[in-house]
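Novice: Below is the sequence, then the predicted model.
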Amino acid sequence: MDIPFLNLTQQQLLEKHLYPRITEEKKTYIVTANPEIVMKAKENEKYKGMVKQADFIIPDGTGIVMASKLIKQPIQERVAGFDLMTHLIGYAEDQQLSCFFLGASEEVSKKMVERLKTLHPYLHIAGRHHGFFELEDRTVIEEVLDSRPDLIFVALGSPRQEEWITKYFNEFDKGLFMGVGGSFDVIAGEVKRAPKLWVNLQLEWLYRTIKQPFRWKRILKVFEFMFRIILKKY
């Protein structure tokens, strides 16, 4: 489907690519792509262009890994966006780097930052801003630019987070940019992540659907993606 997925373990990605790029202040754009995002890119060329601008497109979805095996191009492992984000936050704390958190509601944003202060007391939080703004709003981008963050986590949901990152990426002279969907809600405690057993059984998607029934339309896209792979109608 014309999406060039990374085929590395999370540890390889961090140690061989992301940590060195952060140290060298080399701008980096990460897309955490699941079947829903792949289908959205298939249906919208403009969005596909935004996704393909990324330096790294990681397989954030069991369906992606399963599909890779079905087409005889196996991906080593699923790299969950939430796990990657938490590793990067821990690294930022250790290396005295700064993070900006953009997205979610004002209430969730506040709760998340307070939670991070507890989990990572030495983390330098450059700033935060809720996600309810127009993408063209210059006051938001100026606030992020002025804080000069090393890592920028954007939780606006797809496609808004990819739109925001690609729209303003060239205005920064450094920074790792990563779209993280609903991850702020998880850190804030508003949404529970699937228990370890569900994750190990590769049923995290089902757990999330049970807990958030409004997601059922999104799950249909996952099934469409898998049917296309099985029937070889890419």
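Specialist: Received it, and whenever you're ready, just let me know what you need.
Novice: When you work out contacts or count neighbours from here on, use the C-alpha atoms and nothing else.
Specialist: Will do.
Novice: mind listing the helices for this protein?
Specialist: Chain-ordered helices for the chain, with DSSP state H as the definition, fall at 10-12, 19-23, 35-43, 45-52, 62-70, 81-94, 106-119, 138-147, 160-168, 183-188, 196-200, 204-211, 216-231.
Novice: show me what contacts the most centrally placed residue in the chain?
Specialist: Note on the chain: the residue nearest the mean C-alpha position is Val180, at 3.0 Å, using CA atoms, centre = their mean. Contacts here follow CA atoms under 8 Å, 6 or more residues apart in numbering; on that basis Val180 touches 32, 81-82, 85, 153-157.
Novice: rewinding a little: Gly127 is nearest to which of the helices of the chain?
Specialist: The minimum distance between Gly127 and the helices of the chain falls on helix 138-147, with 6.8 Å, by CA to CA.
Novice: here comes the other one, which I'd like you to weigh against the first:
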Amino acid sequence: MNLSFKELFNIFLAKQPEANKDFLPDGTKYITFLNPFTLEKSLGANIDYNKFTFIASDGFFIKKLVWIFLKKRIIRYSFDFTSVATNVFAYMNRNKKTIFILGSTEESLTKFVSIYSIKYPDSKVVFYCNGFIDINDRFILNIINTIKPDVILIGMGARKQDEVAVRFINKKYLGVIYTCGGFIHQTSMNEIFYPSYINKYNLRFLYRIIKEPKVIKRILLFYPKFLFHFIFSFLKKDIE
């Protein structure tokens, strides 16, 4: 399923979460997050985004464009401790949910697991592995059928984490999946990556540029492409 911009963006709009409770790991649900960079990276990829329960807007840029052009209100959510992760992990801890964590480097992942295990001692990390291993069908089925985690957290970056999430879904995983981008790496450096004043004034993108200079390249290369695709699709009435 090689989605065009209008196809992917319309799926994105249709699958917006409406409240924090939509993210809680109750029942079976599959949740990912898109921003201009990750959306552009996913165009043409063989990822069936219809398989996701919710696709949240990770960033204010899309939120503002949707309001200005489409007159629709969407809420920004990110998987980090300033947004949905705090409530999700607290719920998991209260209900003794198990978690499998996949992503980042071995060093960052080990630090993250240590932080998580101390902060949420009743939510057991049943298995974890870095994001550079071979994710084949045997590996996926072993996680589903042998380890049987309640929650799968995937932090493998744009496109790749969504591909892997859909592969778990296709193999009939019946728990909860979250993709989380750079959350594992960021938390390993500092548990609260974004200071409160950064969140208050919506300066997350600027803060990330300072902390992670590679983000500048993403913005310069992908945000103009996204803006062009968005306006072009809007003028053609492909999105509404």
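Specialist: Nice, I can see it. All figures in this text were calculated on a predicted structure; none of them were measured in a lab.
Novice: Quantify their similarity with the TM-score.
Specialist: Once the chains are overlaid, their TM-score stands at 0.83 when taken by TM-score structural alignment, normalised by the length of structure 1; 223 aligned residues with a CA RMSD of 2.4 Å.
Novice: Out of the contacts of Val180 of structure 1, give me the one that has the most neighbours.
Specialist: With neighbours defined as other CA atoms under 10 Å, the most crowded of those is Val154; it has 28 neighbours.
Novice: mind checking what that one lines up with in structure 2?
Specialist: Using TM-score structural alignment, the partner of Val154 of structure 1 in structure 2 is Ile154.
Novice: my guess is that match meets Leu102, correct?
Specialist: Yes. With contacts defined as CA atoms under 8 Å, Ile154 of structure 2 counts as touching Leu102 at a distance of 4.9 Å.
Novice: Relative to Phe101 of structure 1, how far out is the residue nearest to the centre of structure 1?
Specialist: Plainly put, Val180 of structure 1 is 10 Å away from Phe101 of structure 1 if you go by CA to CA, to the nearest Å.
Novice: which residues do those two both contact?
Specialist: In contact with both Val180 of structure 1 and Phe101: 153-155, using CA under 8 Å, 6+ apart.
Novice: Filter the residues you listed down to the ones in strands?
Specialist: Within these, residues falling in strands by DSSP state E are 153-155.
Novice: Turn those residues into TSV, including distance to Asn170 of structure 1.
Specialist: Converted to TSV, those look like this (distance: CA to CA, whole Å):
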residue	distance to Asn170 of structure 1
Phe153	16
Val154	16
Ala155	19
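Novice: Which single one of the residues you listed is nearest to Val199 of structure 1?
Specialist: Using CA to CA, those come closest to Val199 of structure 1 at Ala155, 21.8 Å.
Novice: so the closest one touches Asp185, yeah?
Specialist: No. Taking contact to mean CA under 8 Å, the distance of 9.3 Å between Ala155 of structure 1 and Asp185 leaves them out of contact.
Novice: Find residues that contact each of the two.
Specialist: Common neighbours of Ala155 of structure 1 and Asp185, counting by CA under 8 Å, 6+ apart, are Ala104.
Novice: Which residue in structure 1 occupies the aligned position of Lys41 of structure 2?
Specialist: Mapped onto structure 1 by TM-score structural alignment, Lys41 of structure 2 lines up with Lys40.
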